[in-house]
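Kindly return the folded structure for what I paste below:
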Amino acid sequence: MSKTLVMNFLNEEGKKTAIRVSNVREDVTDLEVKTAMDLIISKNIFTSTGGDLKVKDSAEIVDKSTTDLQVK
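Here you go, the predicted structure:
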């Protein structure tokens, strides 16, 4: 099972932009994610087609499991 952290921001145009981090730690906290998102905004680390990231919108951890099927 794979866990992905999805951090959603609003850019200068007010459009939602997501940054995904694969294989996130099991014990990541809300505070760690909030701090990382604040740092991304304050250091202007990423940009998007709609401009710089300006506001935290939301964050979530997505669990994904995969089952291989034998089709050959």
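
contacts and neighbour counts: CA atoms only from here.
OK.

Helix or strand: which one has Thr17?
strand 16-22 (DSSP states H and E).

which residues touch that strand?
Strand 16-22 has contacts (C-alpha atoms under 8 Å, 6 or more residues apart in numbering) with 2-11, 48, 53, 57.

Measure how far it is from the centre of its chain, please.
Strand 16-22 sits 3 Å away from the centroid of its parent chain (C-alpha atoms, centre = their mean, to the nearest Å).

one more to put side by side:
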Amino acid sequence: MAKTLELVFITADGKNSKISVEDPQEPVDVNAVKQAMDSILAANIFMTSSGDLTAKKNARVIDRTVEEYEMS
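Just a heads-up that it's a prediction; the model follows:
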């Protein structure tokens, strides 16, 4: 079972841009996530094809289970 914290930002062109963090510490501290996203916006170090990150949209934890089967 793999979990990912996905931070979703709005770009200068109004599109969504995501930053994923694998295996986030749980329970997720919403205030810490907000502060981290604010720091990312303030640092302005990420470039996207649709412009700078301009605002926070949301954050979410994605829980994914993968089950593999041998095909021999």
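
What value does the TM-score take for this pair?
TM-score for the superposed chains, counting by TM-score structural alignment, normalised by the length of structure 1: 0.92, backed by 72 aligned residues with a C-alpha RMSD of 1.0 Å.

mind putting the contacts of strand 16-22 of structure 1 in a markdown table, distance to Asp27 of structure 1 and neighbour count included?
Output for the contacts of strand 16-22 of structure 1, formatted as a markdown table (distance: C-alpha to C-alpha, whole Å; neighbours: other C-alpha atoms under 10 Å):
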| residue | distance to Asp27 of structure 1 | neighbour count |
| --- | --- | --- |
| Ser2 | 14 | 11 |
| Lys3 | 11 | 16 |
| Thr4 | 13 | 16 |
| Leu5 | 12 | 20 |
| Val6 | 15 | 19 |
| Met7 | 16 | 20 |
| Asn8 | 20 | 20 |
| Phe9 | 22 | 23 |
| Leu10 | 26 | 20 |
| Asn11 | 29 | 21 |
| Ser48 | 29 | 15 |
| Leu53 | 26 | 26 |
| Asp57 | 22 | 14 |
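
from these, which two are the most distant?
Ser2 and Asn11 (27.9 Å; C-alpha to C-alpha).

Give me the longest strand you can find in structure 1.
Across structure 1, the longest stretch assigned as strand under DSSP state E is strand 51-64.

got a list of what the closest residue to Ile61 of structure 1 other than its chain neighbours touches?
Nearest residue to Ile61 of structure 1, sequence neighbours excluded (C-alpha to C-alpha, 6 or more residues apart in numbering): Leu5, at 4.5 Å. With contacts defined as C-alpha under 8 Å, 6+ apart, Leu5 of structure 1 is in contact with 20-24, 59-62.
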